[in-house]
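In: heads up, no residue letters with this:
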């Protein structure tokens, strides 16, 4: 939304960044959803762009919702890591369609327990509820076999190569991924480095659609300190186009399986 408001005003990213006294890179991260925009910045943004009443109200509401999301995330962290996994499971259950671009890791629903354990302990080495959180994430994976769900992933080659665990754990993880990629009811694709083209791929994201709670489709972006959700229809549509372009470039089916198996041989 903020990018559209800037473009409607005929301002370049550089000129708006100068007017707002922020770096152009910061402004770009805000527009892409990599960095949350606070209410104060959003207020100056819409004023500088001369946004109309409707856009001002919508942008302010969006900034307020992001603030609430981060507050809710902090509250969930206080409740424990398993509680976060249960909240994610509820959100997944409420969406009939799900597609995700995951450039740097194996997606959570496709992880082995050992891989998940290494990830969580790496980020939260002093937590005492890691084992329960791992179990909760594994429980989420029952959705893989539910009828009526459309589940799609594009995983970057870097996500397969990133050594987040011991060689044995990585081998088991890639083996599981290869088996799941062969399942006809799952759309699991792999994007090799050599297949990349002039397509946007800067950060990972997940799109949830056809939600049974009547809420609009949303894009979820995981930031270092918590999640950010995008529901502006025009921006969700941009992410959908980006996903489909990535999916076109990626390997699927037996080609994806063969790529994963070959990588397992290389990493031995």
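Out: Okay, I see it. Bear in mind the structure is a predicted one, so any value in this text is a computation, not a measurement.

In: please count neighbours and contacts with C-alpha atoms only from this point.
Out: Will do.

In: nearest residue to the middle of the protein?
Out: residue 205 (2.6 Å; CA atoms, centre = their mean).

In: neighbours of the residue lying closest to that one once chain neighbours are set aside, how many?
Out: Nearest residue to residue 205 in three dimensions, chain neighbours excluded: residue 221, at 4.9 Å (CA to CA, 6 or more residues apart in numbering). Residues within reach of residue 221, counting by other CA atoms under 10 Å, total 21.

In: where along the stretch 101-250 of the chain do the strands fall?
Out: 150-156, 187-191, 205-211, 218-223, 226-230 (DSSP state E, counting those that start in this stretch).

In: next one for the comparison:
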């Protein structure tokens, strides 16, 4: 998380502590407040010290338990201001691609399971270096500023070591459009499709393809990653969004499961990939 995000969460924690200490009926200790709310004592400490993001229900309960229900509107407004953490691409890329990649890699390193949906590009964890180079180059041309493309390619390649660590599992869904999009030369895409074919059957990867011909229950758009049950990373043209509130994590998980209902796996996924490869008319 960025410094801005951490500071906002810490500021909310300070305000929560003020409410606990200024209770009209007398200040409460953290343990007394936890007992009133039937919470673990550690939860009060984590919220006050900015180590956990409160939910709206947490804030309502806190305001009521400290006998200051009128404070809820202020608390909720504070939460709404930072529960969707937006990382502007232009600002983030001011220091190059490498720090941007390393920030996400740190989150991935402490993740056991990921659920990924990509509608127009092969996910980074499954990209070949040549394919990754072309994708990163396109973003550099669009957004400007970053020239450390080779560092970014190497960083993305190192991130893929996650797939070979014990206890990891990648659940990935790709729309067929990503298999056919010529963001790179046809020869590079052929190698990338061969790479996808190779991961089918890996113990650590569940690969699903949503064919063009599949009936879908939701618009297949907006790529995103769900890391364990704690964080969503979603991309837009102007920014990357990091969402760690439980409601958004649950929503994106529901979207992923809905899309999975339209996906094919195993031999059927292999057939869709091979059809895209044949359409390239390369050896």
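Out: Perfect, thanks for sending it. Nothing here was measured: the structure is a model prediction, and the numbers come from that model.

In: turn the strands of the stretch 101-250 of the first structure into JSON lines, columns for distance to residue 40 of the first structure.
Out: Compiled in JSON lines, the strands of the stretch 101-250 of the first structure are given as follows (distance: least, CA to CA, whole Å):
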{"stretch": "strand 150-156", "distance to residue 40 of the first structure": "36"}
{"stretch": "strand 187-191", "distance to residue 40 of the first structure": "39"}
{"stretch": "strand 205-211", "distance to residue 40 of the first structure": "26"}
{"stretch": "strand 218-223", "distance to residue 40 of the first structure": "20"}
{"stretch": "strand 226-230", "distance to residue 40 of the first structure": "18"}
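
In: out of those, nearest to residue 199 of the first structure?
Out: The closest of the strands of the stretch 101-250 of the first structure to residue 199 of the first structure is strand 187-191. By CA to CA, the value is 12.0 Å.

In: just how off-centre is that closest one within its chain?
Out: 15 Å (CA atoms, centre = their mean, to the nearest Å).

In: also stretch 181-191 of the first structure?
Out: Centroid separation for stretch 181-191 of the first structure versus its chain: 18 Å, with CA atoms, centre = their mean.

In: returning to what we had before: quick check: which of the strands of the stretch 101-250 of the first structure has the most neighbours on average?
Out: Mean neighbour count (mean count of other CA atoms under 10 Å) peaks for strand 187-191 among those, with a mean of 25.

In: okay, and it goes to which residues in the second structure?
Out: Mapped onto the second structure using TM-score structural alignment, strand 187-191 of the first structure spans residues 206-210.

In: outside of the matching stretch, which residues touch it?
Out: 169-176, 199-200, 259-260, 262-266, 269, 272 (CA atoms under 8 Å, 6 or more residues apart in numbering).

In: hang on, the earlier thing: what does the residue nearest to residue 205 of the first structure correspond to in the second structure?
Out: So, by TM-score structural alignment, residue 221 of the first structure is matched to residue 234.

In: I'd assumed residue 222 was in contact with that match.
Out: Yes. Residue 234 of the second structure is within contact range of residue 222, at 7.3 Å (criterion: CA atoms under 8 Å).

In: can you show me the helices along the first structure?
Out: Ranges of helices within the first structure are 2-8, 13-20, 24-32, 39-48, 53-79, 81-93, 113-123, 130-140, 157-161, 167-181, 233-249, 253-266, based on DSSP state H.

In: which among those is found nearest to residue 197 of the first structure?
Out: For the helices of the first structure, the distance to residue 197 of the first structure is smallest for helix 233-249, at 7.8 Å, taking CA to CA.

In: which residues in the second structure does the closest one align to?
Out: Against the second structure, helix 233-249 of the first structure falls on residues 246-262 (TM-score structural alignment).

In: out of the strands of the stretch 101-250 of the first structure, nearest to residue 19 of the first structure?
Out: strand 226-230 (25.0 Å).

In: elements contacting that closest one?
Out: Where contact means 3 or more CA pairs under 8 Å, 6 or more residues apart in numbering; DSSP states H and E, strand 226-230 of the first structure is packed against helix 53-79, strand 218-223.

In: in the second structure, point out the residues matching stretch 148-166 of the first structure.
Out: Stretch 148-166 of the first structure covers residues 167-185 of the second structure once aligned (TM-score structural alignment).

In: need the contact partners of that stretch.
Out: 111-122, 131, 134-135, 138, 162-163, 189, 193, 203-212, 220, 259-260, 263, 272-273, 276.

In: can you point out the buried residues in stretch 245-253 of the second structure?
Out: 245-246, 248-250, 252-253 (16 or more other CA atoms under 10 Å).
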